[in-house]
Structure formats: C-alpha cells, structure tokens
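Asks: Sequence plus the predicted model coming up.
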Amino acid sequence: MAVRRLKNGKWQADVTVGVKWDGARDRRTRVCRTKKEAQAAERAFLIERDGRRGISGRITFREFVDTLWWPQKAGLRRNSRDTYRQVLNRRLMPAFGDMDLERINRMSVQKMILSCPTRKSAQKAREVLSSVLGNAVEMGMIAVNPASFRYQYPKKGDGGRQGEWLTTFAQHRRLLGYLRESCPGTAEERMVVLGLCLGLRKGEIFGLDWEDVDLARGTVAIRRTYTVGEGGAALDDPKTERSERTIPLTSWAAARMEAWGPSSGPIVTGRDGGRMNPNTAGKHMRRLVEGCYDDGEPIPRVTLYTLRHSFATACIGEGIEVAKVSRWLGHCDVSTTYNRYVRPMLGDLEVETSVIDAAMGDV
C-alpha cells in the first residue's frame, strides 16, 4: 500500500483491502489530482480493509462520499447525478460533512430532516443519505444504516412556491383560451399547451421537436428531455424507460399546433430560434401569471411544474382510469400518479358534500 506520484504528475493511492473469492488480491487503486486527495483515498481504502477485518476505523461522511460513494455512481444519468449533488451540498454536507460515519445516529438524522424547509426536500435528503450509508453498511464500515429508520417530517408545505393546480378542464379551457387570444404562437402559449393538454414534464416540453409530432395520425413521441445541470442545459434520455412513450394529441393541442405552423427543430424556442433554456422559460411563465383575464380576475399562478399535475388531476376528476393516466404520464408505478400528481382541492371536496347530503336526506 502506498501513495505515489505518477509520471503524469498525478497521485495514486494503492491498497490491498482483502482477498477475492478466487484467492486473488482485492487491490484498490485511485488516481487523484493532488497528494492530499490520494491520501484521503488511501485512508478510505484502509477503512474498508479494516471494516472487513472487524477493526473499527474512522472516516468522515465527506471523505466517504468523495472517495468511495461518488466513484460508484459514475453510471448515473445526468439528472440524477445533479439531484444527488444538490442534496449533498444543501442538506447533507452541512449536517454531516465533518462527522465520522460511525457517529451519525438517529438523533442527528432527525435533526437534519427537521431542518429542511419542506416535507418533500426532507424526504429527498433522507433518501440520498440512506443511499450513502447503505453503501457504507455493505462495505462493513458501519453496522446499521440509521437513515433507514422511520422519522417525523416537517409539516410545512412548499409555501406555494410550486404554483397553483387547475383541477378542472373548465379552468384549463379558460387559461388556454386567454393565451390563444392574447399571445398566440408565443413560447408562453406553447409551454402551457404542451404541459396542460399533454401532461409533459418540464424537460419533455423543451426536448420536444416538430419531428416528434404526427399531426395526421394525432400522436406525439416523447424521445428526449432537455434539462439544466452542470455545464448548462443539454439533451438527455427520458427519465425512465416508460417515459419514452407515444401519446395521443388532444384536439386543442392539435389545433394549436396546426395554427403555429408545423416546422422543424424544437417547438419551444428562444429569441435566437434555438431550444429555449428551461431557466429562461421560468421567467416567461412568471411574467405571464402577473396578468389578468378580461374580467379582471388574476391569472392562476401556474408554473411548468403544476401544468403536468393539473392535467393529471383533471383527468382523474373526469373519471379517466388512473392506470391510463399513469401510462400517459410515463410513470413506472400507478402509485406515483396517485400520491404525487393527483391533488383534490378543498373546493372540489366541498362540491362533493352536496352529493353526500342528497343521499343522506334531511337531518
């Protein structure tokens, strides 16, 4: 075992951590840019070796993530890698970065979870932490994964940051009609039509090209997503295998696309005619919802996030089978459609009380 400098100026950590099933040495090496990084990698390998031998070792959460966990995630999709990095930087490193792995316990995990601003962010942080610590358990560095226990989550919602959900097709038609009359063919109208009429994800809206649309057959093929990550915006494969799908065009979407004039390249474009950056699109949507309908009523504060959710909720509300809605959305599991994309509003529930009251009769 050693840390040595290579001819190219980089540094290499080289440690034998054990013996493989065939009797050969289980040798671990890692090439680093600096001697300090190589020494940290060597220390991590030694901790793994000692863990196999039943000897307690010390390694911080940050060292474990940087030297052992991240290298195993090289095959992750770009979106997943960016999500992990964001959660680590915002939630996990501030809470556990300089803490020894073996000192992370149920109390410290609960403290981290309650420090998150929303339930959703807390759940994501616990999931990533569980992935890291579960890997440490597999490598024999810690005995149990404390992030696998059950925890209490913050009761705060998202503070309205995600925007409003339009739960009925009547609400959809009003917004779509307003856009058709006030700003036909603009990026704003195109984004809302693709999200509200087809239920596309944000990245799918910007990844959609005219070549993916068959107006004659009335179908749209979802083949790619366009998202922002390290290095800027880029095209990527759909989120999951089921996300790559072909869906039918609704009448409203088909009519508006014909009006926009079938062309080539991306459907939603920026000022330069190229594919619109998702960050720029958010600014367009914020300007849109600052306006009012002709009768003075404020335009609902919809976002690219809530357009898809509004589509799913309205479909369920009209009695469309949730399994069919799930396939349309490209979900791997029907439960995802139920748990994350269908939100009954209080007003909708109050309407249903009239049905119950009528059935129950007079008091």
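Replies: Structure's in. What do you need? Numbering: from 1, shown residues only.

Asks: can we go C-alpha only for contacts and neighbour counts from here?
Replies: Will do.

Asks: tell me which element the closest residue in space to residue 97 that isn't next to it in sequence is part of?
Replies: Spatial nearest neighbour of residue 97, excluding adjacent residues (C-alpha to C-alpha, 6 or more residues apart in numbering): residue 62 at 4.6 Å. Using DSSP states H and E, residue 62 maps to helix 61-64.

Asks: Centre of the chain to that helix, how far?
Replies: 24 Å (C-alpha atoms, centre = their mean, to the nearest Å).

Asks: Okay, buried residues for the helix or strand following that helix please.
Replies: On the C-terminal side of helix 61-64, the closest following helix or strand by DSSP H and E is helix 78-87. Judged by neighbour count (16 or more other C-alpha atoms under 10 Å), helix 78-87 contains these buried residues: 78, 79, 81, 84, 87.

Asks: Does the next helix-or-strand element following helix 78-87 pack against any helices or strands, and if so which?
Replies: The first helix or strand that comes after helix 78-87 along the chain, using DSSP H and E, is helix 93-96. Using 3 or more C-alpha pairs under 8 Å, 6 or more residues apart in numbering; DSSP states H and E, the elements in contact with helix 93-96 are helix 61-64.

Asks: Does anything pack onto the helix it packs on? Which helices or strands?
Replies: Packing partners of helix 61-64 (3+ C-alpha pairs under 8 Å, 6+ apart): helix 35-52, helix 93-96.

Asks: May I see the buried residues of the next helix or strand after the last one?
Replies: In the C-terminal direction, the helix or strand that comes right after helix 93-96 (DSSP H and E) is helix 106-114. Applying a neighbour-count criterion of 16+ other C-alpha under 10 Å, the buried positions in helix 106-114 are 106, 109, 110, 112, 113, 114.

Asks: one more structure, for comparison:
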Amino acid sequence: MSRRANGEGSVYETKQGRWVGATYADTNTGGRKRVVVYGRTRAEARKKLGDLQKEFDAGVRVSVENWTVQAYLEHWLDTVVKPNRAPKTYQGYELVVRLHLGPLIGNKKLRALTVRDVRLMCQHLAAKGMQRRGVQFAHAVLRAGLQNAMRDELLTRNVAKLVQIPAPEYVVGHGLNPDEAKKLLEAAKSERLHALYVVALYLGLRRGELLGLQWQHVDLEAESLQVVQSLQRVGGQLQLKAPKTRKSRRTVPLPSPVVEALKAHKLAQGKERLAAGPDWHDSDMVFASKVGTPMEPDNLRRSWYRVRTVLPEPLPRFHDLRHTCVTLLLTEGVAPHIVQEIVGHSAIDVTMTIYAHTSLDEKRKALQLLGERLA
C-alpha cells in the first residue's frame, strides 16, 4: 500500500469490531486536535471521514469545547447577543432558548444537528399550541445562533435555514375613523395625560417612545420633537433605551394642535412640580408621574381603559392609535414614504402591508373614481 498523505486520516477496526476513521484538524483556538468518526463497516467509516475532511477543507474548525446545541446557544447569548443587542432582545432570545430550544434539541451535538431535528422541533411547538408567530420566532432565534456558529467556523451550513416556516398572519388592529378619533380626544380632555393622546394620534409614536420623551427633545418654538429613546422595563426596572432601528430615530414636525396640547401640559406639569415640592424628581420626562418620575406603563393603561370606553366595541388597543395615525394619513393622500418617516417604520412594506388596510367605503370610493374615469 502507498503511504498516506499528511492529513488524509486513517481507518481501522477496533477489537470490538467497530470501524474508526481518525484524522487531525485545526481547532478554533489555533491548535490541532484528533477527531474520530465511527461506522459499522469500513466503507461507512471511510465515507464519514471523507465528509468530515470536506468540511475541514471548506474552512470548518474543530471546537476545543464539545458543544451541545444548548451550551453553544447559551455561549452565543452571553458573548454576542447580550453585549450587542437591546436588553429586551436578549430577554426574548434567552427565554426562547431556555423554554423551547433547550428542552427539545439542547442535548444534540452542535455539529450533529440535522434539518429533520429542526423541522420536528417546529412541528412539536406548533402541536403544543404555540401560535405561528411564536414558532417563527423560536426558529429565527435558532437560525441566528447557528449562523453565529458558522461565523465561528464551527459549521459549514445552517440547517435551520433549510427548514421553511409558514409566515405568521399579522392581525391588523382596530383603527379609528376620524369621528371616533375626535370623540376619543374629547373624552381625553379630562385626563392629565390629554397631551399624550394628542401626540399619539397626530404623530403615531409608540407607547415606549411617548413615555421616553423628554423636554430636552421637544422644541415648542421650532415646533418639532426628536424621537431618540424609548422607555422599557428591563429586568424589573424602567430604563431609557435607544430605538430598536435606525428609522425609529427621527425628527417630527409638530402640527398646531400638538403644540397647543404640549404647552398646556407643560404648564400643568409646572403646577405639579410646585405641589410636590422637595418630593419632585427632575427626570425631564414629558409624560411623568405626579412627582416627576418616569411613568409606569400600568398607570397609562388605567387612563387608557377609562378613555376608550367612549368608543364602540371592539374596544381598541393603545397601539391602535399608532395604526389610526398611519391609516388616516394614507387616506388623506400622504405619500407612503412620508408616512414611514413620520412614524418610524423600518421599511415601507410595514407601512403598506401591515397597517394600510382600507375600509369598504374607501374601496367603494376608489372604484367609483375609476368608473367615472372609464365612463
């Protein structure tokens, strides 16, 4: 027999009759490590060894750690996600890994994870009653983790990318028509947060953006405000965090009703400051508690539940005020890309696909115009 080339590996039979393929490969820390595969026959062991060597030739490095899926995902969360992503994102990813991915595929060896394993995991989650959006999110977390393993040169392919997940069905909220919006604003006049509802309806700010707004970012003379942060509950504490996407960070001009509402709100807040005296906390929040601290979302929820009772069933969610702003702007003929800039959508298809539904009356009006044009 000719002498084996360096790195070609060897195949031999153990005393127990099991065939072994062995070779040396570069590790992810720069060293060398002996790697073995097993087979019931010489041909099976040689094939596995050949497949392994193809991966090494493609640039895969052997991990010094013998990673399971669970161990690697935890490593990825701690070293990549936590330092580089928003705390809310880390919490969501960690929850998925701990509650769903770990129990189902966590004990699998990272390099041995197959497309079938991922497909069965998704089917199991759906069979347990998880909504389609939840299955998609769990799959997305796994896909992101495995993609990082490829960047770490531990895998040559991302098996999660080969599993197709049905797209979730987005439920468009119950937006308000102009008469309902006016009725809501009238009912909100008795609330100390009246200005918040005005800003929400006119500008479409998210709840966290509203509660994270500070006076330093509001210019009532220039009639504009900057959205630069959001108030979020992270680890049981309220924290100001940067917007999730680049598009969320924006400057928005203020129409006259918003300017008037904010001026009245600032005056009322000054009276609250005087009443609180030394108990006042100067957080500079526009929509603060009665002692100046950042507002608890539950306090806003209680106010919202009172205000929305003037509207017909089904009662809208607070987020539907944002949806209302988008829909009314589009109905008025505002260009979609301008609406996107106002409300801070990450992409134009979010504006058009998820939010911009039309009513039967609007469809009838559009077809009537077409009929008049063609008549």
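Replies: The structure has been received and is ready for your questions. Quantities reported herein were computed from a predicted structural model and do not represent experimental measurements.

Asks: Quick check: TM-score for this pair?
Replies: The TM-score (TM-score structural alignment, normalised by the length of structure 1) is 0.71; 306 aligned residues with a C-alpha RMSD of 3.5 Å.

Asks: picking that back up, which residue lines up with the residue nearest to residue 97 of structure 1 in structure 2?
Replies: Residue 62 of structure 1 maps onto residue 70 in structure 2, with residues paired by TM-score structural alignment.

Asks: burial measure for its match, as a count.
Replies: Counted with other C-alpha atoms under 10 Å, residues neighbouring residue 70 of structure 2 total 21.

Asks: mind listing what it touches?
Replies: 97, 101, 102, 105, 106, 107, 108 (C-alpha atoms under 8 Å, 6 or more residues apart in numbering).

Asks: how near is the last one to residue 114 of structure 2?
Replies: Residue 108 of structure 2 sits 9 Å away from residue 114 of structure 2 when distances are taken as C-alpha to C-alpha, to the nearest Å.

Asks: if we can go back for a sec, average distance between the helix holding residue 62 of structure 1 and structure 2?
Replies: For helix 61-64 of structure 1, the mean deviation from structure 2 after alignment is 1.6 Å (mean C-alpha distance after the TM-score superposition for structure 1).

Asks: buried sites along that helix?
Replies: 61, 62, 63, 64.

Asks: Give me the distance between the last one and residue 114 of structure 1.
Replies: Taking C-alpha to C-alpha as the criterion, residue 64 of structure 1 is separated from residue 114 of structure 1 by 24 Å.

Asks: Roughly how far does the residue nearest to residue 97 of structure 1 sit from residue 132 of structure 1?
Replies: Applying C-alpha to C-alpha to residue 62 of structure 1 and residue 132 of structure 1 gives a distance of 10 Å.

Asks: cool, residue 35 of structure 1 as well?
Replies: Distance from residue 35 of structure 1 to residue 132 of structure 1, by C-alpha to C-alpha: 25 Å.

Asks: How about residues contacting the helix or strand harbouring residue 350 of structure 1?
Replies: Here residue 350 of structure 1 sits within helix 346-360, counting by DSSP H and E. The contact list for helix 346-360 of structure 1 (C-alpha under 8 Å, 6+ apart) is empty.

Asks: ditto for stretch 12-27 of structure 1
Replies: Under C-alpha under 8 Å, 6+ apart, the answer for stretch 12-27 of structure 1 is 1-6, 28-32, 38-39, 41-42, 45-46, 48-50, 52.

Asks: likewise stretch 67-81 of structure 1?
Replies: With C-alpha under 8 Å, 6+ apart, stretch 67-81 of structure 1 has contacts from 40, 41, 44, 132, 135, 227, 229, 236.

Asks: between the residues you listed, which is closest to residue 214 of structure 1?
Replies: residue 236 (21.8 Å; C-alpha to C-alpha).

Asks: any idea what the closest one aligns with in structure 2?
Replies: Using TM-score structural alignment, residue 236 of structure 1 sits opposite residue 241 in structure 2.

Asks: Would you mind measuring from its match to residue 291 of structure 2?
Replies: For residue 241 of structure 2, the distance to residue 291 of structure 2 equals 22 Å [C-alpha to C-alpha].

Asks: One more: residue 214 of structure 2?
Replies: Residue 214 of structure 2 is 15 Å from residue 291 of structure 2, by C-alpha to C-alpha.

Asks: circling back: among the contacts of residue 70 of structure 2, which ones are buried?
Replies: Members of these classed as buried by 16+ other C-alpha under 10 Å are 97, 101, 102, 105, 106, 108.

Asks: Residue 292 of structure 1 reaches residue 301, doesn't it?
Replies: No - between residue 292 of structure 1 and residue 301 there is no contact under C-alpha atoms under 8 Å: 10.7 Å.

Asks: Residue 103 of structure 1 maps to what in structure 2?
Replies: Using TM-score structural alignment, the partner of residue 103 of structure 1 in structure 2 is residue 113.

Asks: Tell me the spacing between that match and residue 119 of structure 2.
Replies: With C-alpha to C-alpha as the criterion, residue 113 of structure 2 and residue 119 of structure 2 are 11 Å apart.

Asks: What of residue 109 of structure 2?
Replies: Distance from residue 109 of structure 2 to residue 119 of structure 2, by C-alpha to C-alpha: 16 Å.

Asks: Aligned counterpart of residue 13 of structure 1 in structure 2, please.
Replies: Checking with TM-score structural alignment, residue 13 of structure 1 has no match.

Asks: which SS state does the residue lying closest to residue 13 of structure 1 once chain neighbours are set aside fall under?
Replies: The shortest distance from residue 13 of structure 1 to any non-neighbouring residue, by C-alpha to C-alpha, 6+ apart, is to residue 3 (4.6 Å). Here residue 3 of structure 1 is recorded as strand under DSSP: H, G, I helix; E, B strand; the rest coil.
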